[in-house]
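>>> sequence plus the predicted model coming up.
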Amino acid sequence: MDAAPTSTTLAGPPGRPSKGWHRFANPGRFLRLTDRLLPWLWGLALVALVGGGLWGLVWSPPDWQQGETVRILYVHVPMAWLAMGGYVALGALSVISLVWRHPLADIAARELSPVGALVGALCLASGSIWGRPMWGTWWVWDARLTSVLVLFFFWAGHAALSRAFEDPERGGRAAAILALAGLVNLPIVKFSVDWWNTLHQPASVTRLAAPGLHVDILYPLLACTVAFSLLFAAVVLARVRAAVMERRVRSLEMAAARRLDTAS
């Protein structure tokens, strides 16, 4: 089962040497790698989620102004970071797909975007829940919230467009172009609180010299971020693995059907 694929679907451009990331175009090699990696990733994610969740939601103190509602921070902020960081990964996969035509890049981008869209939706939902007691409203059309909503639309648009064509390659190319266009929105999301007056607070954690959060809140926030990041990586890698296996089985079925047609 670990032999080279019988179809060029995952084999990459003909004649290209199997070097660098192109060696993972061999589905057998990729599946062997994920066989070893995924159990550790799931285990680390579970341990980190339990530890980070207890630290943030149970053991950390309430905020002196926001009280217990500050605990939404431990979900909302990691979701926001993952929505942005994941989109950077989507942009990188799109470049690899368009420039080098790496077969796994299309598959990875296709499986990444639904997870990214879910993360973006959780960011918006948790922010809305947090905004209601803090701002007195569920939603305002300020720069930060609107740009994050646009980011969610790019995530969802990529997920839909990559599946909108019968030919996966056409869908992958169209979705990759859309993903690259969406990269323009990331600086707007990041610097919107600096460029415009918004209800959203400015950066608190990325000011490394003087972070705006007390360590009693900062450390569990970072722990929750690591936990959600590990879970995000595990889910995406598991989806990519399942997609590779599905394409490989389909390729073997098509090869078997061709042999039967030839024999008959």
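Thanks, I have it.
>>> going forward, measure contacts and count neighbours with C-alpha atoms only.
Fine.
>>> list the contacts of the residue lying closest to residue 178 once chain neighbours are set aside.
Take residue 178 and drop its neighbours on the chain: the residue closest to it by CA to CA, 6 or more residues apart in numbering is residue 158, 6.7 Å away. Listed by CA atoms under 8 Å, 6 or more residues apart in numbering, the contact partners of residue 158 are 110, 113, 175-176, 178-179.
>>> please compare the first structure with the one that follows:
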Amino acid sequence: MSLLLNVSLLNLHALANPARFLKIARPLTPVLFWTGMLLVAIGCWAGLTQTPPDYLQGETVRILYIHVPAAWLGMGGWSGIALSSITLLVWRHPLAAVAARAIALPGAVFAALCLVTGSIWGRPTWGTWWQWDGRLTSMLLLFFVYCAYMALARADADRGGDGRVPALFGLAGTVLLPVIRYSVIWWNTLHQGPSIGLTRSTIDSAILWPLPIMVAGFSFLFGAIVLMRMRGLLAVAKTEARMRRMARI
């Protein structure tokens, strides 16, 4: 077990070199992007034309093909920030702070997309665009926490910080994830309970089957965006370092 851990750590630190990371990220980015685009296109086609309307919600049920992946990736993005924060604080991995900053924006976008699609879905289902229940409120708080993290990370980078303050904030923000996940169980809310579990689903398979395709497609797109942003942040850091060297000459 310890041997496997040592090998994993060696592989992790091998990617700490930006040149090694970029050597992998450059060809991987278009693969993830176009695979994601293809899967999203297939998922949209299947969800819009190959599945029946719900017997209660009618055609509005098709919003789930966007809403559910957006919710999962909004939460998954913050999980990525938390893992990057742990990597920075424990192992001082040079790319950990870059990864966390790269994840924050697409994570915030998906959290916002979750809120928007949820409001659109809620209008015909609940009769209102917004309800201050546990799931919606906690997801809104996660979006605000994303915005606060981006502002804090940018301020830390501008003052030449080592990234530990944003990393601590990234870990603290994880308390929202179980609240979002279990809010529909802990409190009596308008939002429906858990629909998809490890062993069963309350959604009919005739409606459900395009959802994994959409989740996979958006996940690939999320990964491609993160890699593009990491490459951009590394390019900016390289340019700034070069400018500082030239200023000293």
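Okay, I see it. All values reported here derive from a predicted model rather than from experimental measurement.
>>> and the TM-score between these chains?
For this chain pair, the superposition-based TM-score is 0.91 by TM-score structural alignment, normalised by the length of the second structure; 240 aligned residues with a CA RMSD of 1.5 Å.
>>> among the contacts of residue 158 of the first structure, which recur in the second structure?
Using both residues aligned by TM-score structural alignment, their matches' CA atoms under 8 Å, the second structure keeps these contacts from the contacts of residue 158 of the first structure: 113, 175, 178-179.
>>> which ones among these map onto helices?
113, 175, 178-179 (DSSP state H).
>>> out of the contacts of residue 158 of the first structure, which are buried?
The neighbour-count test (16 or more other CA atoms under 10 Å) marks 110, 113, 175-176, 178-179 as buried among the contacts of residue 158 of the first structure.
>>> export those to a markdown table and tack on distance to residue 154 of the first structure?
Below are those laid out as a markdown table (distance: CA to CA, whole Å):
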| residue | distance to residue 154 of the first structure |
| --- | --- |
| 110 | 13 |
| 113 | 9 |
| 175 | 10 |
| 176 | 11 |
| 178 | 7 |
| 179 | 7 |
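>>> closest to residue 96 of the first structure among these?
Checking those against residue 96 of the first structure by CA to CA gives residue 176 as the nearest, at 9.4 Å.
>>> hang on, the earlier thing: now the two most distant members of the kept ones among the contacts of residue 158 of the first structure.
Pairwise distances across those (CA to CA) peak at 11.8 Å, for the pair 113 and 178.
>>> tell me, how many residues neighbour the residue nearest to residue 187 of the second structure when sequence neighbours are not counted?
Excluding its sequence neighbours, the residue lying closest to residue 187 of the second structure (CA to CA, 6+ apart) is residue 134, at 6.8 Å. The number of residues packed near residue 134 of the second structure is 22, by other CA atoms under 10 Å.
>>> tell me the counterpart of residue 134 of the second structure in the first structure.
By TM-score structural alignment, residue 134 of the second structure lines up with residue 143 in the first structure.
>>> kindly report the same for residue 20 of the second structure.
The equivalent of residue 20 of the second structure in the first structure is residue 29 (alignment by TM-score structural alignment).
>>> over to residue 192 of the second structure?
Using TM-score structural alignment, the equivalent of residue 192 of the second structure in the first structure is residue 201.
>>> kindly report the same for residue 111 of the second structure.
Under the alignment (TM-score structural alignment), residue 111 of the second structure pairs with residue 120 in the first structure.
>>> in a helix, that's where its match is, yeah?
Yes. Residue 120 of the first structure forms part of a helix when assessed by DSSP: H, G, I helix; E, B strand; the rest coil.
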